[in-house]
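Q: following is a predicted model, sequence given first.
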Amino acid sequence: MSAAPPARALLDALDEPALIVAAGRIEAANRAALAMLGPGIVGRDHRIGLRHPQLLATIAAGKRADVAIVGVGGPERPWLVAVRPLGQRGGCLIRFIDRAEALAAERMRVDFVANASHELRTPLATISGYAETLAEPEIPDQLRRNFATTIAGEAARMLRIIEDLMSLSRIEASRFVAPGDRCNLVSLARQAEAQVGPLAERRNCPVETDLPAEPVTVAADCGQMLQVIDNLLSNAIRYGGSGVRLTVATERGRPFVRVSDSGPGIAPLHLPRLTERFYRIDDARSRGSGGTGLGLAIVKHIVERHRGTLDIRSRPGEGTSVTVALPAADLS
């Protein structure tokens, strides 16, 4: 028996790898299946073409089934394989549904819940322990004040984490909605500089600006773009040494914001992971500085919504430079 031309045409209409097995042979395969399993599989014994014990057992059973397998088309590649009998015609249709993206999303969700729980558990444990101690009747006034100050600081840290998580949620909810406002990056930069002024003063880290006299206009959500500049400046002040530079300009028709610092720099192995939620190079240093571990994750999601690019460059001992480039606003 051989698959009729209409059957082959239907297989080719499917994006995922698909094939028809009948009488112990692979009777037809679409382009995606040929690319994954090899161009010579059609007409061969299906046990040679597929070579996966669990999948072969499912085919031999001759029943409708979905089976999760790993190892076809790559040593660690995960699939959900849908096996569907073809009724009186005989044989079965086999579709390979790629699970890599779904599994990666699930792993990210699990990791995020675990990380968020860990981040909130630490200040909660501190607050709980200090509160229990404060309940003791014979606590010196100075120690009581110290404990109360620590509790207030940990509560404020929890509030910052929750606010950043809520901010991320709002950004993700609007990720498919194109920003419709027109914003002047120069004005936003000046506003962000004023907002981080108290932090810069406490850290003795002055912010120098290189801003053009004329407006630099972009199509953007102005509140989110202000958040981007504020987060970049706050990060640079907390971790960037004794000086920070804020630049707004246009290069090759694309407006950009750049925040550079004179800090210790970042080792190359950390750079690809800096925008992950709760990723920290140094946990103790980050928490001590008041960071939540979510600032660059927020920046990344906002930049993606605006169809911009985020470029982080750093070398140990040479400081760090973060550039956000955005599409120019259509002023017509």
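A: That came in fine, so what should we check first?
Q: CA only for contacts and neighbour counts going forward, please
A: OK.
Q: report the secondary structure element holding residue 67.
A: With elements taken from DSSP states H and E, the one containing residue 67 is strand 65-70.
Q: for whichever helix or strand comes after that strand, name the packing helices and strands.
A: On the C-terminal side of strand 65-70, the closest following helix or strand by DSSP H and E is strand 78-85. Using 3 or more Cα pairs under 8 Å, 6 or more residues apart in numbering; DSSP states H and E as the contact criterion, the elements in contact with strand 78-85 are helix 53-61, strand 65-70, strand 92-98.
Q: angle of strand 78-85 against helix 53-61?
A: For strand 78-85 and helix 53-61, the angle between their directions (axes from the mean of the first three to the mean of the last three Cα atoms, to 10 degrees) works out to 10 degrees.
Q: how far off centre is strand 78-85?
A: The offset between the C-alpha centroid of strand 78-85 and the centroid of the whole chain comes to 29 Å, using Cα atoms, centre = their mean, to the nearest Å.
Q: comparison target below:
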Amino acid sequence: MEEIKATGEIKEVEQSVVEMANELNNFIQSQHHFFQNASHELKTPLMTIQGYAEGIKDGIFEGEDAERGLNVMVAEINRLKKIINEIILLAKLDSEADIYHVKKVNVEQFIEKVMERAIPIANDQNKEIILTKITNHILSFDEGGKMLQAVMNIVTNAIRHAHQRVEISVRTENNQLRIEVVDDGNGIDEDVIQKLFHRFVKGKSGGETGLGLAIARAIVERSGGIIKAENTINKGAKFSILFTKHEKNTD
């Protein structure tokens, strides 16, 4: 029997069904990878905790060794809590519109909050963080601290990978406000840079959970911005957050 080819509206419906099926398949695959990665990240600290707990219970670790084991267990429990909290936050960012409470924010005051939190972190690692340039502006984004968390995720990542120095700048360019964070580290691995903002992606030097930059992207994009990363000519990494200007400059 000769195959009858779909035409006109039927053909359009067929194409739509195929596209939806492909999107569903991609979603299922991404969820599969997410749960695979999540289970691995959760399993690692749990195995460490279990190993030390059983060793202390059975008397294998005693005295200073037991004390050291307890300290490791506490650290791994805190790491586990961080992973779980970040997974929950990502789920909320993906599904809940009402967790955003948008209002106008003074960018200069916002960056001051970032610096107040970032300087002690940099000092603790014997690194320098400076604000090289700031163009004041008024932007509208979430007032509940989510954008602050997004920028701090980027800044702490830069501090961790920097050799000595991290620079933050805020400037306007082509009707866009740009918040840039630049470090003097080794840059981003080429095999990682295209998927850097995906969940559970870590560079060679690792990271705490592999979720911080994914959270930053989700918050920035939900706030109407764009986030991107690239290597600089000096081999460090540069992260840029871009917002289209709608309000007048406050200078």
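A: Yep, it's here. Owing to the predicted nature of the structure, the values given are computational and were not obtained by experimental measurement.
Q: quick check: TM-score for this pair?
A: Counting by TM-score structural alignment, normalised by the length of structure 2, the TM-score of this superposition works out to 0.87. Behind it: 246 aligned residues with a Cα RMSD of 2.7 Å.
Q: follow-up on the earlier one: relative to residue 277 of structure 1, which of the helices and strands packed on strand 78-85 of structure 1 is closest?
A: For these, proximity to residue 277 of structure 1 was assessed by Cα to Cα; strand 92-98 is nearest, at 25.8 Å.
Q: quick check: buried residues in the closest one?
A: The neighbour-count criterion (16 or more other Cα atoms under 10 Å) identifies 92-97 as the buried residues of strand 92-98 of structure 1.
Q: once you drop chain neighbours, what's closest to the residue nearest the centre of structure 2?
A: In structure 2, the C-alpha nearest the mean C-alpha coordinate belongs to residue 213, at 1.6 Å (Cα atoms, centre = their mean). With sequence-adjacent residues excluded and distances taken as Cα to Cα, 6 or more residues apart in numbering, residue 213 of structure 2 is closest to residue 197, at 5.3 Å.
Q: ranges for the strands of the stretch 151-251 of structure 2?
A: Secondary structure of the stretch 151-251 of structure 2, counting by DSSP state E, counting those that start in this stretch: strands at 165-173, 176-183, 226-231, 237-244.
Q: ranking those strands by burial, who's on top?
A: Among those, ranked by average contacts under mean count of other Cα atoms under 10 Å, first place goes to strand 176-183 (a mean of 23).
Q: what does residue 327 of structure 1 correspond to in structure 2?
A: If you follow residue 327 of structure 1 across to structure 2 using TM-score structural alignment, you land on residue 244.
Q: now do the contacts for the residue lying closest to its match once chain neighbours are set aside.
A: Nearest residue to residue 244 of structure 2 in three dimensions, chain neighbours excluded: residue 176, at 4.5 Å (Cα to Cα, 6+ apart). Residues touching residue 176 of structure 2, when contacts are defined by Cα atoms under 8 Å, 6 or more residues apart in numbering, comprise 242-245.
Q: now do the same for residue 176 of structure 2: its match in structure 1.
A: Using TM-score structural alignment, the partner of residue 176 of structure 2 in structure 1 is residue 254.
Q: residue 159 of structure 2 now?
A: Residue-level alignment of residue 159 of structure 2 against structure 1, with TM-score structural alignment as criterion, gives residue 237.
Q: circling back: what about the aligned residue in structure 1 for the residue nearest to residue 213 of structure 2, how many residues close to it?
A: The alignment partner of residue 197 of structure 2 in structure 1, by TM-score structural alignment, is residue 275. By other Cα atoms under 10 Å, 21 other residues sit near residue 275 of structure 1.
Q: swap in the one 5 residues further on?
A: By the other Cα under 10 Å criterion, the neighbourhood of residue 280 of structure 1 contains 19 residues.
Q: turn the helices and strands packed on strand 78-85 of structure 1 into CSV, columns for distance to residue 175 of structure 1.
A: As requested, these are exported to CSV (distance: least, Cα to Cα, whole Å):
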stretch, distance to residue 175 of structure 1
helix 53-61, 39
strand 65-70, 31
strand 92-98, 24
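Q: which one, of these, ends up nearest to residue 29 of structure 1?
A: Using Cα to Cα as the criterion, the shortest distance between residue 29 of structure 1 and those is 9.4 Å, found for strand 92-98.
Q: check which helices and strands the closest one sits against.
A: Using 3+ Cα pairs under 8 Å, 6+ apart as the contact definition, the elements that strand 92-98 of structure 1 packs against are strand 18-22, strand 78-85.
Q: before we move on, the earlier item: just tell me what the residue nearest to the centre of structure 2 corresponds to in structure 1.
A: Residue 213 of structure 2 maps onto residue 296 in structure 1, by TM-score structural alignment.
Q: which ones are touching that match?
A: Under the criterion of Cα under 8 Å, 6+ apart, the neighbours of residue 296 of structure 1 are 231-232, 274-277.
Q: nearest to residue 215 of structure 1 among those residues?
A: Checking the contacts of residue 296 of structure 1 against residue 215 of structure 1 by Cα to Cα gives residue 232 as the nearest, at 20.6 Å.
Q: what's the distance between the closest residue to the closest one other than its chain neighbours and residue 251 of structure 1?
A: What sits nearest to residue 232 of structure 1 in space, not counting adjacent residues and going by Cα to Cα, 6+ apart, is residue 259, at 6.5 Å. Computed as Cα to Cα, to the nearest Å, the residue 259 of structure 1 to residue 251 of structure 1 distance reads 15 Å.
Q: what lines up against residue 205 of structure 1 once you look at structure 2?
A: In structure 2, the residue matched to residue 205 of structure 1 (TM-score structural alignment) is residue 127.
Q: in contact with its match, which residues are there?
A: Going by Cα under 8 Å, 6+ apart, residue 127 of structure 2 touches 159, 162-166.
Q: thinking again about what came up before, hmm, the match of residue 159 of structure 2 is touching residue 245, no?
A: No. With contact defined as Cα atoms under 8 Å, residue 237 of structure 1 does not reach residue 245; the gap is 10.0 Å.
Q: now the common contact residues for these two.
A: The overlap between the contact sets of residue 237 of structure 1 and residue 245 (Cα under 8 Å, 6+ apart) consists of residue 261.
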